[in-house]
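Colleague: Here is my input, please return the structure:
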Amino acid sequence: MPLVSRAAAVAGVLVVLLFSLPTLAQAQVTAFRQAVAESAARDADLAAFYRARDFQGIWTGSDNAAKQRRNALLAALANAPAHGLPASTYDADQLMAELRAAQEPAQQGQMEVRLSQIFLKYARDVQTGILTPANVVPLIKREVPLRSRAGTIDAFVRSNPAAFLRSLPPSSPEYARLMTEKLRMERQLAQGGYGPSVPAGSLAPGASGAAVVALRDRLIAMGHLERTATQTYDSSIQAGVQRFQQAMGLAVDGVTGEGTMSQINVSMERRMQSVIVAMERERWINRPRGARHIWVNLTDFTAAIIDNDRTTFSTRSVIGAQDMDRRTPEFSDVMEFMVINPSWYVPRSIVVGEYLPQLQRNANAVSHLDVTDRSGRVVPRGAVNASAYTERSFPYSMRQGPSPRNALGLVKFMFPNQYNIYLHDTPAKNLFSRSVRAFSHGCIRLNDPFDFAYALLAKQESDPEGFFQARLATGAESRVNLNEPVPVHIVYRTAFTHVTGKLQFRNDIYGRDAKIWDALAREGVAIRAVQG
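Modeller: Model (predicted):
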């Protein structure tokens, strides 16, 4: 071919290539956007998000913003197990491998949506929990504060990526302390945990031998005893046992009886399960609790008033009995008022389930209660033929008027709710001396109800005690509204921390945390040992 002709041919090819490059680039963009649209189509929130962006990516570009988002997400996912989230769900290494393998525009479009899906799942899991509480334990009536998925990804795109992801977990001091303890326990587990269990059913001061050495070593490993070479159950070991008992909510006597020994021999893995469950529970309540709020921990049998994250009042409590129909539910509400010298309006379930059979046997049974009609008028016992009715057809109610013997005692604290649960006094004071206090029909009984009332009234009365006692002295039922209603949180924590950061553990009285752990394990959450 002549030289001129060959040059012309080459020039012609170059012209074709130059005019093809925009067409090729446009084809790649089209393939990417089409893959994004198709991959997001099954998720309404992501479909709307990408449609508003004309199906442009936020993760897979080569621009600095996309790189920052990718890096921040991968770093957060790598740290997911620290929050008690399943490592298999958030495998950052696997995700990076998939990103590198996505070379074609269509593959990159699919990865774009996959990253958004993982981001939204992580955001939900670390912010408000992996589980839906009521699906695991029906009596957990908590409304989890789920955030809008569309709002979450919109806010993320407008924010600093790393800072946004750091803001997702609960910001409560308790969550931070639990996480710190979890990480510490993981390092300790890699070094042997609590060590061998104590080979004895019980031990008392003065004992010596191999079992005492095992007890000593275990107390040291748990952080309740300074290092010592003693092989005798001396005063130092006794003090360590007392510290352990206090951390477990046990009777503090310094003697390692059967109950204390069974708790000492609980494995570190089991304790870590409780901590991880507590972190999940913190995520379920990831919203402002109120500068002043009431915190009722069922497993600890206590009710406390919290002001600006500090406990300003605490009292022992009695909770619902362990029968399935008496267990206290978990929920949050707002306390609006108290009733001094209250009447007890017997719940329908108790009227027909407990008292109707007694009335059918003896018309004068439960004589301390009035039988009332639909209008609230007292019906003479002789006019009530209880045997003529069934549980469903019994037309009467029952009520106990104000008195020191009233089932509610002399004051009740009301946060109206559909479960008919409230806090109240009780004439059965002897129950508060027991270590396990599960005896009520579901309501929370208080050991120091008057002091509890004074603490609440102190915000609105110059002389709260005098105000309360004056109302009490009348003997008449009296409603006192709280000028500033107080949030109430009825919770269930078998693991929690003292403000010093020290872990406390309690028994799983209703077996709820065991069910939650099983559900978390099914999601892939696992105990891990981490080399320090």
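
Colleague: Could you use CA atoms for every contact and neighbour count after this?
Modeller: OK.

Colleague: what about residue 473, how many neighbours?
Modeller: Residues lying near residue 473 (other C-alpha atoms under 10 Å) number 10.

Colleague: Am I right that residue 294 falls within a strand?
Modeller: Yes. Inclusion of residue 294 in a strand is indicated when DSSP: H, G, I helix; E, B strand; the rest coil is applied.

Colleague: Might you report the residue contacts of it?
Modeller: Residues in contact with residue 294 (C-alpha atoms under 8 Å, 6 or more residues apart in numbering) are 303-306, 486-489.

Colleague: Dump these into CSV; add secondary structure as well.
Modeller: What follows is the contacts of residue 294, written out as CSV (three-state DSSP):
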residue, secondary structure
303, strand
304, strand
305, strand
306, strand
486, strand
487, strand
488, strand
489, strand
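
Colleague: quick one: which of those residues has the most company?
Modeller: Going by other C-alpha under 10 Å, residue 303 tops those with 27 neighbours.

Colleague: Which residue comes closest to that one once chain neighbours are left out?
Modeller: Excluding its sequence neighbours, the residue lying closest to residue 303 (C-alpha to C-alpha, 6 or more residues apart in numbering) is residue 296, at 4.3 Å.

Colleague: Let's compare: structure for the following, please.
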Amino acid sequence: MVVLLLLFVFYFAKAQEGEEHLYSRLDPKATRKLVLSNQKSFYYPKKLLELYSKLDYACLWTCKEENLELYKELINNARQHGLRQKDYEVNPLEDPLLYELFITDRLIRLAHDLYYGRLRPKKLFNHWTAPEKEDKVINILADLIKAGRIKDFFKELSPKDPSYWLLVKEAELYEFLSGLEWKTIRPRKALRVGDRSPCIDEVRYRLFLLGDLKEYEPSEVFDERLKEAIKSFQERHGIEPTGILDGQTLKELNTKPSERLRQIYLNLEKLRWVEIPKNAIVVNIPSFELFYFKEGKLSLFSKVVVGRNYEKDFRPTPILYSRVQSITVNPKWYVPISIAVKDIKPKVLKDPNYLSRKGIRVFYKGEEVDPSQVDWASLSERNFPYMLVQEAGPRNALGVLKFNFPNPFAVYLHDTPDKHLFKRHKRAFSSGCIRVEKAKELALEL
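Modeller: Have a look, this model is predicted:
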């Protein structure tokens, strides 16, 4: 008891008379000395001292037991955001000042992980171009602590995007579902309205757990209510909403909640990487959708066609961040070599008139050449000295509008003459560019 008292007397400045115990002060010199002599033990030693300086070296945790409980509650809630609770836990120490500092250091780590993300996208993706977020974590923390609003920690430091908080709610659901038995459902055939099978009741209950079926009543008969629930499930998982329990739907339905939870955590992490400006075009690649936000409010929604993601033909739309600089009306299409070889060459070999029908001209060193004089069979991506140019017009692959923005991938947003593809549920047909259904409306918005 005497030793512990001596430690507190040495490390903590005496609280002023009438001041709450929460606001007892740390000794600034002792604090700085301890942090600097243990820098390798802290994640953010400089920010740790910066925060205490802003708080006039207030004792945050070890001066009041209920504040320690509040910290434990904070790190317990980190799980719902896909962050590991153990990364922020601090075991009690005999040295109260060191214990205090370790807790605050881990709080700063949690704040950083929540604000910036645990991973650094620049290390994961080549040509990552999104700007770094403004560094204001310490200021936010200081303001929360001064105002006694530490319970608003997650609200203030997490992304403001509504989809982020929707995923946080989903994480709660799938964390619960991960604790349930999740047997593999194996019907003998695809099931549809009118069919009867013991599997149908399992499907019905599972869709109820997942929220696609509003009420559960035991039944082995495939009825209209079940069909609508399956369509809802299919819609949410990027499957053509037929209402038939086919192989693809069954595969998604049998996916373990724990696996789905990992997917949710991954998407929460991605949403932390970028702060979406008030005026922004956001393309959700997996859902084949475009959103235009004006002054923070949704102003336009459009279906899009994105890059192919097939195993044998992988040309995905890249993740990028840029600024639209101009719009070209009635653009020409300068065909990339990769597309010329993979897509156009086989069609020319099959149909010598293909280029003329599509309005595509062939140039060699700036001079137009006769396509019939080209040895198409010998050409490859490494050996393609020609430039293919499709003239503006109704057949042009870019349609009537092209949205230009600098990027290292040579991709852009554009119109398209192939409007029928927007009726498809899965729209991965391009070579990386984004075809916009409402290109004209988007141009007018901009």
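
Colleague: What's the local residue count around the aligned residue in structure 2 for the residue nearest to residue 303 of structure 1?
Modeller: Counting by TM-score structural alignment, residue 296 of structure 1 lines up with residue 283 in structure 2. Applying other C-alpha under 10 Å, we find 21 residues neighbouring residue 283 of structure 2.

Colleague: Now do the same for residue 268 of structure 2: its match in structure 1.
Modeller: The equivalent of residue 268 of structure 2 in structure 1 is residue 279 (alignment by TM-score structural alignment).

Colleague: swap that for residue 440 of structure 2, please
Modeller: Aligned against structure 1 - with TM-score structural alignment as the criterion - residue 440 of structure 2 pairs with residue 453.

Colleague: can you pull the contacts of that match?
Modeller: Applying C-alpha under 8 Å, 6+ apart, one finds that residue 453 of structure 1 lies in contact with residue 468.

Colleague: if we can go back for a sec, how near is the match of residue 268 of structure 2 to residue 169 of structure 1?
Modeller: Taking C-alpha to C-alpha, to the nearest Å as the criterion, residue 279 of structure 1 is separated from residue 169 of structure 1 by 10 Å.

Colleague: out of these two, which sits in the more crowded spot?
Modeller: residue 279 (28 against 21).

Colleague: element containing the residue nearest to the more buried one when sequence neighbours are not counted?
Modeller: Using C-alpha to C-alpha, 6+ apart and skipping residues adjacent in sequence, the residue nearest residue 279 of structure 1 is residue 175, 6.2 Å away. Mapping residue 175 of structure 1 onto the secondary structure by DSSP states H and E places it in helix 173-190.

Colleague: Strands of the stretch 151-300 of structure 1, start to end?
Modeller: Along the stretch 151-300 of structure 1, the segments classed as strands by DSSP state E, counting those that start in this stretch run 292-297.

Colleague: measure stretch 191-205 of structure 2 end to end?
Modeller: For stretch 191-205 of structure 2, the first-to-last residue distance is 16 Å (C-alpha to C-alpha).

Colleague: Tell me the residues of structure 1 aligned with that stretch.
Modeller: Using TM-score structural alignment, stretch 191-205 of structure 2 pairs with 203-217 in structure 1.

Colleague: Okay, helices next: where are they in the stretch 401-532 of structure 1?
Modeller: Shown for the stretch 401-532 of structure 1, the helices assigned by DSSP state H, counting those that start in this stretch span residues 449-457, 464-473, 512-522.

Colleague: can you tell me what part of structure 2 stretch 252-260 of structure 1 aligns to?
Modeller: When stretch 252-260 of structure 1 is aligned against structure 2 using TM-score structural alignment, it corresponds to residues 241-249.

Colleague: got a list of contacts for that stretch?
Modeller: Contacts with stretch 241-249 of structure 2, where a contact means C-alpha under 8 Å, 6+ apart, come from 189-193, 227-232, 234-235, 239.

Colleague: at 10 Å what do you get?
Modeller: Contact partners of stretch 241-249 of structure 2, identified using C-alpha atoms under 10 Å, 6 or more residues apart in numbering, comprise 186-187, 189-193, 200, 203, 222, 224-235, 237-240, 250-251, 253, 425.

Colleague: cool, stretch 39-50 of structure 2 as well?
Modeller: 28, 31-33, 35-36, 38, 51, 53, 55-57, 101-102, 104-109, 112, 137-139, 142.

Colleague: shouldn't residue 82 of structure 1 be in contact with residue 179?
Modeller: Yes. Using C-alpha atoms under 10 Å, residue 82 of structure 1 is in contact with residue 179, at 7.2 Å.

Colleague: what's the overlap in contacts for these two?
Modeller: Residues touching both residue 82 of structure 1 and residue 179 (C-alpha under 10 Å, 6+ apart): residue 276.

Colleague: Nearest residue to the most centrally placed residue in structure 2 in space, ignoring adjacent ones along the chain?
Modeller: With distances taken as C-alpha atoms, centre = their mean, structure 2 has residue 270 as the residue nearest its mean C-alpha position (3.6 Å). Computed as C-alpha to C-alpha, 6+ apart, the closest residue to residue 270 of structure 2 that is not its neighbour in sequence is residue 117, at 7.5 Å.

Colleague: What does that neighbour correspond to in structure 1?
Modeller: Looking across to structure 1 (by TM-score structural alignment), residue 117 of structure 2 lines up with residue 129.

Colleague: Show the contacting residues for that match.
Modeller: For residue 129 of structure 1, the residues meeting the contact criterion (C-alpha under 10 Å, 6+ apart) are 85, 122-123, 144-146, 169, 279-286.
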